[in-house]
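Asks: Whatever this is, show me its structure:
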Amino acid sequence: MPSAVNTDWRYGQYHGVGKSMNFFRLAKSFQSEETGAVTVDWVVLTAAVVGLGVAALSAVKTGTGSLSSKINDYLASQEISSTF
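Replies: Modelled structure (predicted):
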């Protein structure tokens, strides 16, 4: 006579423990996966490169603004001679 409770452990249905057993199995396989780690590394590396680019741009921007105004003043003070 068959029992009312499924006692087969292969399917994880013994007294409702199957869902938690499957969750732990899924969590363990997720922890051992390394394919997403490469994506995270690239995101962090790209963010660092962009951050360094922004820092370099802000440092260069202040220097070029001052230099361009000095060049403008020098060129405006020069006279063009029409005779040699």
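
Asks: all contacts plus neighbour counts: C-alpha atoms, from now on.
Replies: Fine.

Asks: ok, then the element right after the helix or strand where Q31 lies?
Replies: For Q31, the host element (DSSP states H and E) is helix 18-32. Tracing the chain past helix 18-32, the next element assigned as helix or strand by DSSP H and E is helix 35-77.

Asks: Let me know the angle separating that next one from helix 18-32.
Replies: 40 degrees (axes from the mean of the first three to the mean of the last three CA atoms, to 10 degrees).

Asks: Could you count how many residues lie near A55?
Replies: A55: 12 surrounding residues under other CA atoms under 10 Å.

Asks: One more, please, to line up against the first structure:
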Amino acid sequence: MQPPTAFPLPVTPAHNNKSAKMIKKAHAFINDEEGAVTVDWVVLTAAIIIVTISAYLAIQDGSNEMADAVGVFLIETDHDQLRNPNQ
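Replies: Below you'll find the model as predicted:
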């Protein structure tokens, strides 16, 4: 007894026509660049957001330190001397 063999698909004009359409669609999908442009915009937008958040955090740290320094200065300084510096 011989082992069973795989039956090949029948080669008919209708089958070839479907394959040709599928190949054309695959080539059209591969050559389509609209998705690539969308990906470029998403990456660019993400980069802008990351840079903006980084700048905000850097500025926030610096401004908090400056506010603390001003607060300490105002607490430790004689207010009468600040109001009348020439005396």
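
Asks: still on that earlier bit, once aligned, what mean separation remains between the helix holding Q31 of structure 1 and structure 2?
Replies: Compared with structure 2 after fitting, helix 18-32 of structure 1 deviates on average by 1.9 Å (mean CA distance after the TM-score superposition for structure 1).

Asks: Give the buried residues for that helix.
Replies: Buried residues in helix 18-32 of structure 1, defined by neighbour count with 16 or more other CA atoms under 10 Å: none.

Asks: Give me the distance from it to the chain's centre.
Replies: The chain centroid and the centroid of helix 18-32 of structure 1 are separated by 27 Å under CA atoms, centre = their mean, to the nearest Å.

Asks: go on, stretch 13-20 of structure 1?
Replies: The answer for stretch 13-20 of structure 1 is 39 Å, by CA atoms, centre = their mean.

Asks: separation between the residue nearest the centre of structure 2 and V72 of structure 2?
Replies: Nearest to the geometric centre of structure 2 sits A46, at 2.7 Å (CA atoms, centre = their mean). To V72 of structure 2, A46 of structure 2 is 39 Å away according to CA to CA, to the nearest Å.

Asks: repeat for Q87 of structure 2
Replies: 23 Å.
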